[in-house]
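# need a 3D model of the following:
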Amino acid sequence: MRKIFSLLFAAGICPGAFAQIAGDVININEVSRIEKTLSADDMEGRAVFSAGIGKAAAFIADEFRKAGLQTPPKGDGYLQTFTVLKPKYLGGSATVNGKAFDEKNVVVITGEPDFSINEKSGYEIVRIGKGTQLFADAFGIVSSGKNKLVLVDTSFSKNFQRLTYFKRELLEAKSNTVFLLADEVPSTFEIRAKHEITKSTLSNVVGILPGKSKKDEFVIFSGHYDHLGIGKPLNGDSIYNGANDDAAGTTAVVMLAKYFKALNNNERTIIFAAFTAEETGGFGSRYFSMQFEPAKVKAMFNIEMIGTESKWGTNSAYITGYEKSDMGKILEKNLQGSVFKFFPDPYPDQQLFYRSDNATLARLGVPAHTISTSKMDSEKFYHTADDEFETLDMKNMTEIIKAIALSSTSIVAGTDTPSRVDTNALR
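Below is the predicted model:
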């Protein structure tokens, strides 16, 4: 206990103040109110482009307003709204080395209605080689913001057309990606594609708590508030409420905003973000990442599915990508002497580090990790209509939110700075 007292004093927090404020602000009644509202049937599963997700965004924004957070620059109040493009492919053609190239072996990711390039267009040529992770590599390339011609090894021929997944929705951008199922670098090529482009808007919900002495150093607490919407009925229920995934993480973000505002001693600026479209391509976090200089973001606590007990029981959680920075060690140090325990991700084969919004910031070098309690090898309600409020352990979820608050103490205070993620080591 002596260690935790020393830590809190060093951060300018009296241990009694932490316990009192954490207990007063992060209480089970308030946590339950927010969680129950976000996962209610009238939110319609919070699918992107639905009335339900708009209702959820308005609720989160109002909670940020009541907490006393500032609005982000260039935002519509607390809403960080951006344009998403939906391209409908109308047709195209391709020639490679002077010969017609099968249209089925070309996938063009663009927001341009009339797209045309050749070998003189200045596109960077990159490869996705045999034995690599096709979709993980493709995601990184499409998200790079650069014009690229991608040669996909022919060993991926069975899965090649699945790359059209990246065409379902696009961020409005000036970059394009062309995938060719080919092993050799072409000496000449000409690729044309026509699309009908429909524009829609999505919104993150963002609130800011300025730092006292290090205003230009940012700490992010995030979770995604979108889910799957309404699907096929199962036992008479067709609403995928997403109580754990990820109304739980969004609830934590709101509660942490209230907690840090009440504490009112953060040296670094804290950004609280509820992301949209995590379930459909990570567009919310991708747009968000473009609004800040990555070097100024000192840490990101992404919170995902904390509504059930972890494999270690109550008061415990895990950190994805634990080995990719020393942030996990800092969080563990901050929890010493408390009842809380954080562990490295016990499900490395599931690649959870790359499956949530933290990955977008991590690819920019930010020490960005997800904190979760979900038993991903046996989470029976994951992505089902049964992921409802009644299945959650609200007492433990409340304690996990307190644990996240405590674990972040020295980072928010500016006395600890996690090491950066080596982007060259990411897949």
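# switch to C-alpha atoms for all contacts and neighbour counts from now on
Fine.
# that's a strand at Asn7, yeah?
No, residue 7 isn't Asn; it's Leu. No: secondary structure of Leu7 (DSSP: H, G, I helix; E, B strand; the rest coil): helix, not part of a strand.
# that one contacts Asn334, correct?
Yes: judged on C-alpha atoms under 8 Å, Leu7 makes contact with Asn334 at a distance of 7.0 Å.
# common neighbours of these two, please.
By C-alpha atoms under 8 Å, 6 or more residues apart in numbering, Leu7 and Asn334 have these common neighbours: Ser410.
# so between those two, which is more surrounded?
Using other C-alpha atoms under 10 Å, the more surrounded residue of Leu7 and Asn334 is Asn334, with 25 against 21.
# pull the contacting residues for that one.
Neighbours of Asn334 in contact, by C-alpha under 8 Å, 6+ apart: Ile4, Leu7, Leu406, Ser407, Ser408, Thr409, Ser410.
# okay, it and Thr314: tell me how far apart.
18 Å (C-alpha to C-alpha, to the nearest Å).
# and the residue nearest the centre of this structure?
Centroid check for the chain by C-alpha atoms, centre = their mean gives Asp357 as the closest residue, at 1.5 Å.
# what's near enough to touch it?
By C-alpha under 8 Å, 6+ apart, the neighbours of Asp357 are Gly223, His224, Glu278, Gly282, Ser285, Asn302.
# try 10 Å
The contact partners of Asp357, taken as C-alpha atoms under 10 Å, 6 or more residues apart in numbering, are 222-224, 275-279, 281-286, 300, 302-304, 368-370.
# tally of neighbours for the nearest residue to Ile28 once chain neighbours are set aside?
Residue nearest to Ile28 in three dimensions, not counting chain neighbours: Thr398, with 5.7 Å by C-alpha to C-alpha, 6 or more residues apart in numbering. By other C-alpha under 10 Å, the residues close to Thr398 number 25.
# that's a helix at Thr398, yeah?
Yes: Thr398 sits within a helix when classified using three-state DSSP.
# what about stretch 307-325, how long is it end to end?
For stretch 307-325, the first-to-last residue distance is 26 Å (C-alpha to C-alpha).
# sequence B follows; please return its structure for comparison with A:
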Amino acid sequence: MHRIYFLLFLGLLLGACKTTKKTAIDVANFSSSLQMEAHMKYLASDELKGRDTGSDGIELAAGFIMDFLKAQDIEPYFESYQDTLDNYTPVAYNIVGVIPGNDPELRKEFVLIGAHYDHIGMGKVKLGDSIANGANDNASGTSTVLELARYFAKAKTNKRSLLFAWFTAEEKGLKGSDHLAKKMKAEGVDLYTVLNYEMTGVPMVGKDHLVYVSGYNKSNIAEISNSYAGEKVVGFLPTAEEFNLFMRSDNYPFYKAFQIPAHTFATFDFTNFDHYHQVGDEADLMDFAHMARVVNKMIPAIEGIVNAANKEIILK
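Got it, this is the predicted structure:
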């Protein structure tokens, strides 16, 4: 069934290409609510049964992501897109693609953009529903990274190399990101920074910024991001610090392994969504226009970061 959803999205994508073939990319409107809905309606569908690590459902999600990468001509980072975990059984794997940088020197440095694509599987039955679809957590972040990958595959503007990673087993204790961080560290990868996306499906209310970043005070990433965005896109959420979210998402293993700026961007602020790890976390509750806005506002920030002459994001 994921092939049907993917073909529908591909048709939407090709239709957009026909109208913009000879024009520059309109970054402000690159992603759209329709494109986000196409991703989300499949990734958070009942067919995937909550995408539990090692399940048939997450296998379908992985196939969807890998088909998408192939359609964008994004290369596997390893021999294949699949990065099998050495710290978890049964078999589970991350999905990792790469867009090599176009600068002969800066291409040796990597920026990783990631999100976890697993969820908890089946949840406590409510109104006859037992599938914890994980729309906000984290089909939303997964879709955000899909759209960012689509942009850079099309634009080909990145001087540094870009890794796009979808982590498995986040819900089992950050197993997927821990595996990949240690593997890349052992291979001597020059990793500059990690930009992770988590729960971006619904907007915050009454804030003067679009997303918040975990570990806000650990680096100058918000300042750098906003300088390239040309507005205050990234801000501080006191609750994120109170609950130490910096250590609770897939950015953290990379921070531990590499001692580099590694952060998670999110819009779930503990007041705007009531279905965390419950069967009510459905795609129909997501704000697809908001999700597209997150992508479009983050593109200039990421583009600035990957193309800067020096590593401007530094730990404090």
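# TM-score for this pair?
In this superposition the chains share a TM-score of 0.86, using TM-score structural alignment, normalised by the length of the second structure; 288 aligned residues with a C-alpha RMSD of 1.9 Å.
# got a list of what whatever residue of the first structure lines up with Ser249 of the second structure touches?
Under the alignment defined by TM-score structural alignment, Ser249 of the second structure is paired with Ser356 of the first structure. By C-alpha under 10 Å, 6+ apart, Ser356 of the first structure lies in contact with 223-224, 278-279, 281-282, 285, 302-304, 320, 369-370.
# likewise for Leu331 of the first structure?
When contacts are counted by C-alpha under 10 Å, 6+ apart, Leu331 of the first structure touches 319, 341-343, 403-411, 416, 418.
# return the subset of those residues lying in helices.
Judged by DSSP state H, the subset of the contacts of Leu331 of the first structure located in helices is Ala403, Ile404, Ala405, Leu406, Ser407, Thr409, Ser410, Ile411.
# for burial, what's the neighbour tally of the counterpart of the first one in the second structure?
The one in question is Ala403 of the first structure. Using TM-score structural alignment, the partner of Ala403 of the first structure in the second structure is Lys297. With neighbours defined by other C-alpha under 10 Å, the count for Lys297 of the second structure comes to 25.
# same thing with Gly15 of the second structure?
11.
# same check, this time on Lys218 of the second structure
By other C-alpha under 10 Å, 15 other residues sit near Lys218 of the second structure.
# name the nearest residue to the corresponding residue of the first structure for it, ignoring sequence neighbours.
For Lys218 of the second structure, the aligned position in the first structure is Lys324, judged by TM-score structural alignment. Of all residues not flanking Lys324 of the first structure in the chain, Val421 sits nearest, at 5.7 Å (C-alpha to C-alpha, 6+ apart).
# and the one you found, which of the three is it?
Classification of Val421 of the first structure by three-state DSSP places it in coil.
# residues in contact with it?
321, 323-327, 361-368.
# mind checking how far it is from Gly54 of the first structure?
In this view, Val421 of the first structure and Gly54 of the first structure are 34 Å apart by C-alpha to C-alpha.
# could you do Ala193 of the first structure as well?
Distance from Ala193 of the first structure to Gly54 of the first structure, by C-alpha to C-alpha: 34 Å.
# among those two, which residue is more densely surrounded?
Between Ala193 of the first structure and Gly54, Ala193 has the larger neighbour count (other C-alpha under 10 Å), namely 22 against 18.
# Ser140 of the second structure maps to what in the first structure?
Using TM-score structural alignment, Ser140 of the second structure lines up with Ala248 in the first structure.
# apologies, that question was intended for Ala169 of the second structure.
So Ala169 of the second structure corresponds to Ala277, using TM-score structural alignment.
# average offset of the host helix or strand of Ala273 of the first structure relative to the second structure?
Counting by DSSP states H and E, the element that carries Ala273 of the first structure is strand 268-275. Strand 268-275 of the first structure, aligned to the second structure and superposed, deviates on average by 0.3 Å (mean C-alpha distance after the TM-score superposition for the first structure).
# show residues contacting whatever helix or strand comes next after that strand.
As assigned by DSSP H and E, the chain's next helix or strand after strand 268-275 of the first structure is helix 283-289. With C-alpha under 10 Å, 6+ apart as the test, helix 283-289 of the first structure has contacts from 80-84, 143, 169-172, 202-206, 222-224, 226, 273-278, 297, 356-362, 364.
# which of those residues fall within strands?
Judged by DSSP state E, strands contain the following of the contacts of helix 283-289 of the first structure: 80-84, 170-171, 202-206, 222-224, 273-275, 297.
# picking up where we left off before, quick check: the match of Ala169 of the second structure touching His227?
Yes: the criterion here is C-alpha atoms under 10 Å, and Ala277 of the first structure meets it with His227 at 7.9 Å.
# what is in contact with those two at once?
Taking C-alpha under 10 Å, 6+ apart as the contact rule, Ala277 of the first structure and His227 both touch Arg46, Ala47, Val48.
# out of the residues you listed, which is most surrounded?
Among these, Arg46 has the most neighbours (other C-alpha under 10 Å), with 32 neighbours.
# let me see the contact set for that residue.
Contact partners of Arg46 of the first structure, counting by C-alpha under 10 Å, 6+ apart, are 38-40, 52-57, 225-230, 239-242, 247, 276-277.
# what does it correspond to in the second structure?
For Arg46 of the first structure, the aligned residue in the second structure is Arg51 (criterion: TM-score structural alignment).
# please enumerate the helices of the stretch 1-150 of the second structure.
Along the stretch 1-150 of the second structure, the stretches classed as helices by DSSP state H, counting those that start in this stretch are 2-20, 33-43, 56-71, 140-155.
# list the contacts of Thr89 of the second structure.
By C-alpha under 10 Å, 6+ apart, Thr89 of the second structure lies in contact with Thr53, Gly54.
# ok, now which ones touch Val279 of the second structure?
50, 120-135.
# give me the buried subset of those residues.
Taking 16 or more other C-alpha atoms under 10 Å as the criterion, what is buried in these is Gly50, Ile120, Gly121, Met122, Gly123, Ser130, Ile131, Ala132, Asn133, Gly134, Ala135.
# which of the residues you listed lies closest to Val27 of the second structure?
Nearest to Val27 of the second structure among those: Ala135, at 25.1 Å, using C-alpha to C-alpha.
# on the three-state scheme, the residue mapped onto Val202 of the second structure from the first structure is what?
Mapped onto the first structure by TM-score structural alignment, Val202 of the second structure lines up with Thr308. Three-state call for Thr308 of the first structure (three-state DSSP): coil.
# you'd agree Thr308 of the first structure is up against Lys380?
No: using C-alpha under 10 Å, Thr308 of the first structure is not in contact with Lys380; the gap is 11.1 Å.
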